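K.L.:
the following block contains a protein sequence and its predicted model.
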Amino acid sequence: MLDPTDPVVPAAPSSAEVAGIVPHADIPLAGVIGWPVAHSRSPRLHRHWLDRYGINGHYVPLPVRPEHLAAVLRSLTQAGFVGANVTIPHKEAVLALADVVTDRAALMGAANTLIFRPDGRIHADNTDGYGFISNLKQYAPDWAAERGPAAVIGAGGAARAVVASLLEAGVPELRIANRTRIRAEQIKAEFGAKIVVYDWAHFGNMLDGARTVINATSLGMDGRPPLRLPLDALAAGTLVTDLVYTPLRTTFLAEAEARGARIVDGLGMLLHQAAPGFERWFGPRPEVDAAARAAVLA
């Protein structure tokens, strides 16, 4: 597993212009790779941290079509980039392109953080689970996974990170429902006996007795239909969180809060998952605080 304190040395400078920035040996470059990627808030966050710590570096959006991913990754290692975040739809594909994959990235079946070594080797890691748990601990400090079952909605890459982190945190039972049941069954097959799969049509039953409920789908995001599922069995005081952070207060969170649930929005997960990558690429461990949150929301 990669050591977050392991120094990252920029690759040799190149005359190529990447995203309009001319690489320089003393100016580390990083970015976020996705398709599309213009909506990403990561450049705002990293710009805030670069300015805050007085680092002469850049973090840029990198729109990359799936068929160009392999070629772009290799070109970035030769163009002064020290690493990149990875978002939809490339999180799973980068595993096959990386030279080294951490145990947790392999377990989750996806990577969101890449480190480019001076020799051109690509290291892939996943900090989504770390970001998810850190967000809950920051905004619900009395939350404890072992207090009762967790219910996860969705079975994609983000859900896998949530499942892995909750199991590691000590949740006694993890319930999961997905529109395509086979994807949820695959998670059960990989993560073990604590996983209980529910049919999408029986979602409401999954909430009975659950102490933590997570929307790990993109439903409710700006431009997507809202996540509308029956919450009749949701107990007051249950912690409910949504990985969606645009908008911050999704319909799902609003309806859960109206039933007495404690809610945590998804923005903190974005902030916390970004911190280890920033440290590996640029040096300082950045602080996830109100100023970082405000910079992303600006």
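P.N.:
Received the coordinates, thanks.
K.L.:
only C-alpha atoms from now on, for both contacts and neighbour counts.
P.N.:
Noted.
K.L.:
neighbours around residue 273, how many?
P.N.:
23 (other C-alpha atoms under 10 Å).
K.L.:
am I right that it is in a helix?
P.N.:
Yes. Per DSSP: H, G, I helix; E, B strand; the rest coil, residue 273 lies within a helix segment.
K.L.:
on the three-state scheme, the residue nearest to residue 226 when sequence neighbours are not counted is what?
P.N.:
Excluding its sequence neighbours, the residue lying closest to residue 226 (C-alpha to C-alpha, 6 or more residues apart in numbering) is residue 220, at 3.9 Å. What three-state DSSP gives for residue 220 is coil.
K.L.:
please apply the same query to the one 10 residues further on.
P.N.:
The assignment at residue 230 comes out as coil when based on three-state DSSP.
K.L.:
how about the one 5 residues further on?
P.N.:
Under the three-state scheme (three-state DSSP), residue 235 adopts coil.
K.L.:
which residues sit in contact with it?
P.N.:
The contact partners of residue 235, taken as C-alpha atoms under 8 Å, 6 or more residues apart in numbering, are 208-210, 259-261.
K.L.:
now swap in residue 181 and tell me
P.N.:
Going by C-alpha under 8 Å, 6+ apart, residue 181 touches 197-200.
K.L.:
check the gap between the residue sitting nearest the centre point of the chain and residue 293 for me.
P.N.:
The central residue of the chain, meaning the one whose C-alpha is nearest the mean C-alpha position (C-alpha atoms, centre = their mean), is residue 128 at 3.6 Å. Residue 128 sits 17 Å away from residue 293, going by C-alpha to C-alpha, to the nearest Å.
K.L.:
next one for the comparison:
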Amino acid sequence: MNMPYAHVIGDPIAQSKSPLIHGFWLEKLGIAGRYKARHVEDGGLRDYLSKYREDGSWIGCNVTMPHKQSIISEIDALDPVAETLGAVNTVVRHENGVLKGFNTDAEGFLEPLKPLLEAEHLFRMARIIGTGGAARAIIAALADNGFTLVVAGRNPSKARALLDELAPRGEHHAIDLSYFAEPTDFPFDDRDRCLDLVINASPLGMEGNPPLAFDWSHAPPGSIAYDIVTNPLETPFLRSAREAGCPTIGGLAMLIGQAAAAFEKFFGAQPPREYDAELQGLLTK
């Protein structure tokens, strides 16, 4: 058998940092393997999978926009988490070319929040911008951790449908994305022992896309801004959050977390997380 290899696929894909991450871990562990980016246009999934399914050296692929939902109809089986979320970000090739889909987005998203989630809070609220595949994982993960959710999208009815599907319990809200763009004079109550998140789970702010218009008067003081965009690492959303005095979490945190779970599925080894600081340094160059 030739050297095992995996891909990350998407459209666009040139900006992906996944090859650097997986290549870094492979080198540190001394594993003979390869991981590269492949540009797969919308509508090209079937041809891509047909090409690699029968290649015994191809061990699978990570899946990014816009394929996280459309790939489901092209593969053979789903992990329970991926089935619940209705989105796949990792496909693993099993024996005889059987392709199984997984979703490691929720696990990766929650990783930098774990110390906060271990504390007790009187109230937890998250404002989530976006209604795509990544947003699905984030909605489900935060609902499971006791958050009241406000989901904003260009189509509020889609946001409402996601909440009804993924977070049927609780008093959650769906609104139009434009609501957050204009200032508000809403008087927030005392937020002591409360945990507030504002999450950009959309492509807004990504290279080649318009910035996310979010006025920080819509978030209580001290809210944590979390942007899953990784290109650029310093988005206008994060910059405006810091100007408002809010702590921030950038897209590398989720990217590395979800990649770690996928790496173990692909190469059968836990990535060497003790080198995270070195890896982040490489990713920010």
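P.N.:
Perfect, thanks for sending it. Computed from a prediction, not measured in an experiment: that's the story for all the values here.
K.L.:
drop the TM-score for these two in here.
P.N.:
The TM-score (TM-score structural alignment, normalised by the length of structure 2) is 0.88; 272 aligned residues with a C-alpha RMSD of 2.3 Å.
K.L.:
for the aligned residue in structure 2 for residue 45 of structure 1, which three-state class applies?
P.N.:
With TM-score structural alignment as the criterion, the equivalent of residue 45 of structure 1 in structure 2 is residue 21. Here residue 21 of structure 2 takes the helix state, with states given by three-state DSSP.
K.L.:
can you report how many residues lie near residue 226 of structure 1?
P.N.:
14.
K.L.:
pretty sure it sits against residue 252.
P.N.:
Yes. In this structure residue 226 of structure 1 lies within contact range of residue 252 using C-alpha atoms under 8 Å: 7.4 Å.
K.L.:
before we move on, the earlier item: farthest pair in the contacts of residue 181 of structure 1?
P.N.:
Greatest spatial distance among the contacts of residue 181 of structure 1 (C-alpha to C-alpha): 197 and 200, at 9.3 Å.
K.L.:
returning to what we had before: mind telling me what the residue nearest to residue 226 of structure 1 corresponds to in structure 2?
P.N.:
Counting by TM-score structural alignment, residue 220 of structure 1 lines up with residue 205 in structure 2.
K.L.:
list the contacts for that match?
P.N.:
With contact set as C-alpha under 8 Å, 6+ apart, residue 205 of structure 2 has these partners: 211-212, 229, 232, 235-237.
K.L.:
let's see 6 Å
P.N.:
Applying C-alpha atoms under 6 Å, 6 or more residues apart in numbering, we find residue 205 of structure 2 in contact with 211-212, 235.
K.L.:
in JSON lines: the residues you listed, plus secondary structure.
P.N.:
Shown next, in JSON lines, are these (three-state DSSP):
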{"residue": "211", "secondary structure": "coil"}
{"residue": "212", "secondary structure": "coil"}
{"residue": "235", "secondary structure": "coil"}
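K.L.:
can you give me the neighbour number for residue 203 of structure 2?
P.N.:
21.
K.L.:
gap between it and residue 222 of structure 2?
P.N.:
As judged by C-alpha to C-alpha, residue 203 of structure 2 and residue 222 of structure 2 stand 24 Å apart.
K.L.:
check residue 92 of structure 2 too.
P.N.:
Taking C-alpha to C-alpha as the measure, residue 92 of structure 2 falls 40 Å from residue 222 of structure 2.
K.L.:
tell me where the stretch 101-250 of structure 2 has strands.
P.N.:
Along the stretch 101-250 of structure 2, the segments classed as strands by DSSP state E, counting those that start in this stretch run 123-129, 148-153, 173-176, 194-200, 224-227, 248-249.
K.L.:
so where is the last one in structure 1?
P.N.:
On structure 1, the counterpart of strand 248-249 of structure 2 by TM-score structural alignment is residues 263-264.
K.L.:
average offset between that stretch and structure 2?
P.N.:
Here the mean offset of stretch 263-264 of structure 1 against structure 2 after fitting is 0.8 Å, by mean C-alpha distance after the TM-score superposition for structure 1.
K.L.:
so how far is that stretch off the chain centroid?
P.N.:
Centroid displacement of stretch 263-264 of structure 1 relative to its chain, using C-alpha atoms, centre = their mean, to the nearest Å, is 17 Å.
K.L.:
for residue 128 of structure 1, give me its contacts.
P.N.:
Applying C-alpha under 6 Å, 6+ apart, one finds that residue 128 of structure 1 lies in contact with 161, 273.
K.L.:
tell me the counterpart of it in structure 2.
P.N.:
Under the alignment (TM-score structural alignment), residue 128 of structure 1 maps onto residue 105 of structure 2.
K.L.:
and what of residue 93 of structure 1?
P.N.:
In structure 2, the residue matched to residue 93 of structure 1 (TM-score structural alignment) is residue 70.
K.L.:
how far away is its match from residue 136 of structure 2?
P.N.:
Distance, residue 70 of structure 2 to residue 136 of structure 2, using C-alpha to C-alpha: 14 Å.
K.L.:
which residues does residue 32 of structure 1 contact?
P.N.:
61-62, 84-86.
K.L.:
can you flag which of the residues you listed belong to strands?
P.N.:
The members of the contacts of residue 32 of structure 1 that map onto strands under DSSP state E are 61-62, 84-86.
K.L.:
how about these in TSV, adding neighbour count and distance to residue 122 of structure 1?
P.N.:
Converted to TSV, those look like this (neighbours: other C-alpha atoms under 10 Å; distance: C-alpha to C-alpha, whole Å):
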residue	neighbour count	distance to residue 122 of structure 1
61	21	19
62	21	17
84	26	10
85	26	12
86	25	13
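K.L.:
just to revisit the earlier point, okay, the contacts of residue 181 of structure 1 in a markdown table with distance to residue 139 of structure 1 and neighbour count next?
P.N.:
Output for those, formatted as a markdown table (distance: C-alpha to C-alpha, whole Å; neighbours: other C-alpha atoms under 10 Å):
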| residue | distance to residue 139 of structure 1 | neighbour count |
| --- | --- | --- |
| 197 | 28 | 22 |
| 198 | 29 | 21 |
| 199 | 31 | 16 |
| 200 | 29 | 18 |
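K.L.:
pick the one among those residues closest to residue 274 of structure 1.
P.N.:
residue 197 (30.6 Å).
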